[in-house]
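Novice: sequence-free structure coming up:
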C-alpha cells in the first residue's frame, strides 16, 4: 500500500527535514497522481506557485528517493517517471499505446511468487529490500484493434 501524505510528512518530521511549502506541495502531488515526470511535477507546482525553483524540486525528489519514499521508473527507456514507493511495485505496460497501469489488486499481487524470488536472492547472498516488477504486453484496446502484433507473440504460447 502506498504511503499517505500524512505518513510521509510524519516520516520527514521524525528525521528533522525542513518541510517547506514547495516540499509539501510536491508530496501532495505525488500522493494524488501516478507515473509523473519531473516536467509534470513542475507544471503542477506552477499552478500554485509563481516562481518554481527547479533546484528545490530536484532536491526534494532526491530526498524522497534517498528515503525510499519515491521510486523511479523508465517505462519507455527514455523518460523517468516518479511514483510513491510500494512493495511490490508492479506495472503493466502496453507496448503499442504505451499506457501504464499500476497493479494494486491484492488477488493479482498474491499470484506473484515473491517468496521464491526473495529466497533466490538470499541464496545469492543478497538481502531483498523491495521489488519493482514490470510486465509488457498489449492492453485490451490495442489487442481488440489488432495493433501491436509482433513476432514475439507466437513464442509466448
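Specialist: Structure's in. What do you need? Keep in mind that this is a model prediction, so the values were computed, not measured.

Novice: going by C-alpha atoms from here, please, whenever you check contacts or count neighbours.
Specialist: Noted.

Novice: which ones are touching the residue nearest in space to the middle of the chain?
Specialist: By C-alpha atoms, centre = their mean, the chain has its centre lying nearest to residue 83, at 3.1 Å. Neighbouring residues of residue 83 by C-alpha atoms under 8 Å, 6 or more residues apart in numbering: 30, 34-36, 70-73.

Novice: tell me which of the residues you listed fall in strands.
Specialist: 70-73 (DSSP state E).

Novice: residue 26 looks like it's in a helix, true?
Specialist: Yes. Under DSSP: H, G, I helix; E, B strand; the rest coil, residue 26 falls within a helix.

Novice: tell me, how many residues neighbour it?
Specialist: 18 (other C-alpha atoms under 10 Å).

Novice: equivalent analysis for residue 3, please.
Specialist: With other C-alpha under 10 Å as criterion, residue 3 counts 14.

Novice: which residues are in contact with the nearest residue to it once chain neighbours are set aside?
Specialist: Nearest in space to residue 3, with sequence neighbours left out and distances taken as C-alpha to C-alpha, 6 or more residues apart in numbering, is residue 84 at 6.9 Å. Taking C-alpha under 8 Å, 6+ apart, we find residue 84 in contact with 2-3, 30-31, 34, 69-71.

Novice: which of those residues are buried, as a PyMOL select command?
Specialist: What follows is the PyMOL syntax for the buried subset of the contacts of residue 84, where burial is set by 16 or more other C-alpha atoms under 10 Å:
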select buried, resi 30+31+69+70+71
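
Novice: structure two is appended below for comparative analysis:
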C-alpha cells in the first residue's frame, strides 16, 4: 500500500467493513512519521472516539498487519511498534528512549543469497536493525 486511499480501497475491495474508528486508526498510521505503539495509536484517537477501547485498536492493528499494509515491529520485551510499510527500508533504534527512525538503503539481496547458500535455508525475508543513541539522547549524554 502506498497511501491512505490505497489502503481504504483495498479494505473496500475485500468487503471489510469501513468504520469511523477503523478510518481514524488508518489515517493516524498513514500520517504519523513515527512508529507508534498500540497505546500511542489509542491515545491519538481516543479524544475523537471516547468510547473506543484499546482492544479495538489492537484488533484493527492485527487486521492491518495480516492484510499486509502494516508491519509489526517487536524489539525485545518492549511494546510492538507499527510501521505503515510503503517501501523497503531499515530501522535505527535509540537504545535510551526507544525512538525508531527509518533509513533507506539498497536491499541486501546478496546477504539473503549468501545465507541461503551457507545454511541451505529457503530465505524469504530479512530485517536489519541498527542500535545507537538518537540525536536528542546523544546530546543529553554529552
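Specialist: Received, thanks. No experiment lies behind these values; they were computed from the predicted model shown.

Novice: need the contacts of residue 83 of structure 1 in JSON lines (columns: distance to residue 16 of structure 1).
Specialist: Formatted as JSON lines, these follow (distance: C-alpha to C-alpha, whole Å):
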{"residue": "30", "distance to residue 16 of structure 1": "21"}
{"residue": "34", "distance to residue 16 of structure 1": "27"}
{"residue": "35", "distance to residue 16 of structure 1": "28"}
{"residue": "36", "distance to residue 16 of structure 1": "26"}
{"residue": "70", "distance to residue 16 of structure 1": "18"}
{"residue": "71", "distance to residue 16 of structure 1": "22"}
{"residue": "72", "distance to residue 16 of structure 1": "24"}
{"residue": "73", "distance to residue 16 of structure 1": "28"}
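
Novice: closest to residue 126 of structure 1 out of those?
Specialist: Of all the contacts of residue 83 of structure 1, residue 126 of structure 1 sits closest to residue 71, with 19.9 Å by C-alpha to C-alpha.

Novice: which of the contacts of residue 84 of structure 1 map to contacts in structure 2?
Specialist: Checking the contacts of residue 84 of structure 1 against structure 2 (both residues aligned by TM-score structural alignment, their matches' C-alpha atoms under 8 Å), the contacts still present are 30-31, 69-71.

Novice: of those residues, which is the nearest to residue 130 of structure 1?
Specialist: Within these, proximity to residue 130 of structure 1 (C-alpha to C-alpha) peaks at residue 71, which comes in at 10.3 Å.

Novice: quick one: contacts for the closest one?
Specialist: Residue 71 of structure 1 neighbours (C-alpha under 8 Å, 6+ apart): 65, 82-85.

Novice: which ones among those map onto strands?
Specialist: Reading strands off the contacts of residue 71 of structure 1 with DSSP E, I get 82-84.

Novice: turn those residues into TSV, columns for distance to residue 23 of structure 1.
Specialist: Below are those laid out as TSV (distance: C-alpha to C-alpha, whole Å):
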residue	distance to residue 23 of structure 1
82	15
83	16
84	15
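
Novice: what residue in structure 1 is paired with residue 69 of structure 2?
Specialist: Residue 69 of structure 2 maps onto residue 69 of structure 1 when the alignment is built from TM-score structural alignment.

Novice: roughly how far does that match sit from residue 39 of structure 1?
Specialist: Going from residue 69 of structure 1 to residue 39 of structure 1 by C-alpha to C-alpha, to the nearest Å gives 19 Å.

Novice: distance of the closest residue to the match of residue 69 of structure 2 other than its chain neighbours from residue 73 of structure 1?
Specialist: In this structure, residue 69 of structure 1 finds its nearest non-sequential neighbour in residue 85, 5.2 Å apart by C-alpha to C-alpha, 6+ apart. Using C-alpha to C-alpha, we find residue 85 of structure 1 at a distance of 11 Å from residue 73 of structure 1.
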